[in-house]
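1. Fold the following for me, if possible:
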Amino acid sequence: MKKYWLTGLVLAAGLGMASAADAQIKFGVAGPITGPNASFGAQLTNGVGQAVEDFNKAGGILGQKIELEQGDDVSDPKQGVSVANKFVGDGVHFVVGHFNSGVTIPASEVYADNDVLFVTPSATNPKVTDRKLWDAFRTCGRDDQQGKLWADLALGDLKDKKIAIVHDKTPYGQGLADAARGFMNAGGKKEVLYEGVNVGEKDYSAIVSKIKAAGADYLMWGGLHTEGGLIVRQMRDQGMKTIMISGDGITDNEFASIGGPGVEGTLMSFGPEPRDNPAAKDVVAEFKAKGYDPEGYTLYSYAAMQIIKQAIEKANSTDPHKVADVMHSGMAFKTVLG
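-> All right, here's what the predicted structure looks like:
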């Protein structure tokens, strides 16, 4: 699979506090631990879990060991809010998550109102941080970055090709598709098809037929790997050679498993491969020794934990507002991402 790298990453994070009476610092990691996007949830939980193990072996943070709680939001906004409320009730003040933008945004309101700092390693919708919540940070890039990249490709190398745009109607998928569409249209190129589909369906033959009828050479897909893989497979079943352009929502090996051989040639935008970063060498080796390949957002999640630790130490406090001040100060953090 060919990858078009994003040139910039938004690197920042947030954390929370434990009271003086707490024997341990309570962290939460939230994402789709079950359901169709469970592979992404595994990336988050594995990244955070390894960081907790490494930090605790080295003495914890400010002499306190980390206690980790997992929250399964099943990629559902309502479940995300429930997870956030449970974290608050359990005394969790530092959260890495959520995975989906559509879950992160409503959950963030709970965190902001209850002195919880959160770092999302994967929610790329600009609204996550553009609302200027005091406690909202991320270690990943944004949809407007990816959308611009897609549009530049369409206006450059693919200027003579027909482009269809399909999204999954979620804040992430539609946000990404709309960003690409906006930049592309502003550059003078019009898509041959713009449609939304429903998440969770198995038969996408209707939209595939529309893509075929439009004569699209390339399909910009705003969505995740499950639906994206099915659409590619069903395009090939109809004898189509249309090439998919997608983003960080397909960064899991399951995309190829679902889509089959037809995914070959897919174009994907993502940040520079973190597994190739020299700063990640030792941590990658730790993961591989356990038989786990830290793909996708695994190292982004580990980096979020590193930033949390360093910010607490810089503030010499676990007060979330003091730590947020460190986050917003422009301090440089040393992480597996660089």
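2. hey, let's count contacts and neighbours off CA atoms from now on
-> Noted.
3. ok, Asp144 - how many residues close by?
-> Using other Cα atoms under 10 Å, the number of residues around Asp144 comes to 20.
4. Can you tell me how far Lys159 is from Glu191?
-> Remark: distance between Lys159 and Glu191 (Cα to Cα, to the nearest Å) = 11 Å.
5. Between the two, which is the more surrounded one?
-> A direct count of neighbours by other Cα under 10 Å for Lys159 and Glu191 places Glu191 higher, at 18 against 14.
6. so where's the longest helix in this protein?
-> For the chain, the helix with the greatest residue count under DSSP state H is helix 38-57.
7. Check the chain and tell me which residue is nearest its centre.
-> In the chain, the C-alpha nearest the mean C-alpha coordinate belongs to Ser122, at 1.8 Å (Cα atoms, centre = their mean).
8. hmm, back to that, distance between the longest helix of the chain and the chain's centre?
-> Mean-position distance between helix 38-57 and its chain equals 15 Å (Cα atoms, centre = their mean, to the nearest Å).
9. Same question for stretch 321-328.
-> In this view, stretch 321-328 has its centroid 23 Å away from the chain centroid, taken as Cα atoms, centre = their mean.
10. hmm, who's touching the longest helix of the chain?
-> Applying Cα atoms under 8 Å, 6 or more residues apart in numbering, the external contacts of helix 38-57 come out as 29-34, 61, 65-66, 68, 70, 74, 96-97, 99, 121, 252, 254, 287, 294-302, 305-306.
11. Buried subset of these, written for PyMOL?
-> Those of these that count as buried under 16 or more other Cα atoms under 10 Å are selected in PyMOL with:
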select buried, resi 29+30+31+32+33+61+65+66+68+70+74+96+97+99+121+252+254+287+294+295+296+297+298+299+300+301+302+305+306
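12. Inside strands: which ones of the contacts of helix 38-57?
-> Assignment to strands by DSSP state E places the following of these there: 29-31, 65-66, 68, 70, 96.
13. Contact partners for the nearest residue to Glu67 once chain neighbours are set aside?
-> Residue nearest to Glu67 in three dimensions, not counting chain neighbours: Lys26, with 4.8 Å by Cα to Cα, 6 or more residues apart in numbering. With contact taken as Cα under 8 Å, 6+ apart, Lys26 is in contact with 18, 66-69, 91-94.
14. One more, so I can put them side by side:
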Amino acid sequence: MTPIRKWLAAAVAATGLAAASFAHAADVTIGALFPMSGPNATYGDVFSSGANLAAEHVNADKMLGDGKLTIQYEDSQALPQQGVIGMTKLVNVHKVPYVLSAFTGVSKAIATLGQRSRTVAINGGGVGPDLAELGPYFWNIIPLANFEVKAMIPYLIQERKLSRFALVYVDDPIGQSILAQMKETLPQAGGELVGSFSVPVTAQQFSGIAARVRAANADVVYIVSYGSQQAQIIKQFRDNGVKQQLVSYSAFSVPEINTLPEAMGALYTTQNVDWNSDDPVTRRFVDDYRAKYDKMPTAYIANYYNAVRLFGLLAHDLIQQGKRITGENLLAQRKSVGTFELVGGKVTLLENGTAVSPMQVVEVDGKGGKVVASDLR
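-> Reported below is the predicted structural model:
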């Protein structure tokens, strides 16, 4: 080998070793945009409990080799403008390759910045169907609202014999998307939308809406709201004589609703998760969460555990290949693998980065929720 060839070979080898050393030894920070203050702060507490447990497990399993995973939290307040401010800080100051996102409006607001900077944003809380269309760097670890509505409506009509629906929805992207999905799904399933009533995002008084809902003579009242507002809707509806079956999407999967006396018997959808499964990933998650918080987890907690675990799996693969942990490499690796062992079993992400999963119906029972129907598609 000529001297110049020897020099080139040594340079290439040194570059490869340097890259591998970087990948194996470096600590990694990912970001999270959660509402940590304001009327939706309860979701930040719920989401972060799952994310933090996953980070502990990633570090305990040494998925990043000698490196340690940490999560940098920024307070979105569940508001698009605050979300953009937080995302800008995560991308430009902390230079994270991966960000946990939540809420449809926030997710849509930050998606452009994620695409431009090639930073993966992964959603485990917002369910607007258009979140599947935000570009290759925006992923959804949660089935979106179209899957939830398509699962709930046939169940209510066929199993509960309830066909007249009233929709009370917050006037924002998630409310509007569920309204559109119900208008499409109800006629196909043999149901009828007898009334739809929008409420402002900041509203807290609902006695007038309750009177209109009573007048609609529905069998079911489907509520699309979140945070402190959804609890007020439930309380005031019951106080004002709305006795119909209350139904919602996965936003009801929070402690405040599951322990609210007026919410007892309400139904909501989530993706299928068998908390008693012998699957080792699920079993470890449930056992460690119960040991740490002295209560059962919920679907939202599993979503953000899965979002962080997914990062750990992808980062581990990149480390093994001697590649840098960047958004671009995470995207390529996700597409290469496709299906992952997460809480609940194997989860497949479609080409657009959205998870597909069977759904279940949960009844609020004051004890964390009782599954009354599962494997709905």
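15. Put one on top of the other, what's the TM-score?
-> Comparison of the two superposed chains (TM-score structural alignment, normalised by the length of structure 1) gives a TM-score of 0.86, and 319 aligned residues with a Cα RMSD of 2.5 Å.
16. quick check, Trp221 of structure 1 in a helix?
-> No: secondary structure assignment places Trp221 of structure 1 outside any helix; it is strand (DSSP: H, G, I helix; E, B strand; the rest coil).
17. Now do the same for it: its match in structure 2.
-> Structural alignment (TM-score structural alignment) places Trp221 of structure 1 against Ile223 in structure 2.
18. Pull the number of nearby residues for its match.
-> So Ile223 of structure 2, with other Cα under 10 Å, has 23 neighbours.
19. now do the one 4 residues further on
-> Neighbouring residues of Gly227 of structure 2 were enumerated by other Cα under 10 Å; the total is 19.
20. show me what contacts it?
-> Residues touching Gly227 of structure 2, when contacts are defined by Cα under 8 Å, 6+ apart, comprise 39-43.
21. And those residues, which of them are buried?
-> With burial judged by 16+ other Cα under 10 Å, the buried subset of those is 40-43.
22. mind putting those residues in a markdown table, distance to Ala51 of structure 2 included?
-> Rendered in a markdown table, the data for these read as follows (distance: Cα to Cα, whole Å):
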| residue | distance to Ala51 of structure 2 |
| --- | --- |
| Asn40 | 17 |
| Ala41 | 15 |
| Thr42 | 15 |
| Tyr43 | 12 |
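23. any idea which of the contacts of Gly227 of structure 2 is the one closest to Asn240 of structure 2?
-> Pro39 (23.3 Å; Cα to Cα).
24. I'd guessed the closest one sits against Gln230; true?
-> No: applying Cα atoms under 8 Å as the test, Pro39 of structure 2 and Gln230 come out as separate, 10.7 Å apart.
25. residues shared between the contacts of those two?
-> Counting by Cα under 8 Å, 6+ apart, Pro39 of structure 2 and Gln230 have no shared contacts at all.
26. Aligned to the residue nearest to Glu67 of structure 1, what sits in structure 2?
-> Under the alignment (TM-score structural alignment), Lys26 of structure 1 maps onto Thr29.
27. how close does the host helix or strand of that match sit to structure 1?
-> Assigning secondary structure by DSSP states H and E places Thr29 of structure 2 in strand 28-34. Relative to the matching residues in structure 1, strand 28-34 of structure 2 has an average distance of 1.2 Å after the fit, by mean Cα distance after the TM-score superposition for structure 1.
28. for that strand, the distance to its chain's centre please.
-> 15 Å.
29. just stretch 104-122 of structure 2 next, same as before
-> That offset, for stretch 104-122 of structure 2, works out to 14 Å (Cα atoms, centre = their mean).
30. now do stretch 225-236 of structure 2
-> 20 Å.
31. mind listing what's buried in that stretch?
-> Taking 16+ other Cα under 10 Å as the basis for neighbour counts, the residues of stretch 225-236 of structure 2 that come out buried are 225-231, 233-236.
32. and if you look at stretch 173-190 of structure 1?
-> By 16+ other Cα under 10 Å, the buried positions in stretch 173-190 of structure 1 come out as 173-184, 189-190.
33. and if you look at stretch 248-258 of structure 1?
-> Neighbour-count burial for stretch 248-258 of structure 1 flags 248-252, 254-256, 258 (criterion: 16+ other Cα under 10 Å).
34. where do the strands sit along structure 1?
-> Going by DSSP E, structure 1 shows strands at 2-5, 24-31, 65-72, 94-96, 117-120, 136-138, 163-167, 193-196, 218-222, 243-246, 267-270.
35. can I get those strands in a markdown table with distance to Ala154 of structure 1?
-> Written out in a markdown table, the entries for the strands of structure 1 read as follows (distance: least, Cα to Cα, whole Å):
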| stretch | distance to Ala154 of structure 1 |
| --- | --- |
| strand 2-5 | 13 |
| strand 24-31 | 33 |
| strand 65-72 | 37 |
| strand 94-96 | 34 |
| strand 117-120 | 29 |
| strand 136-138 | 28 |
| strand 163-167 | 8 |
| strand 193-196 | 14 |
| strand 218-222 | 9 |
| strand 243-246 | 10 |
| strand 267-270 | 12 |
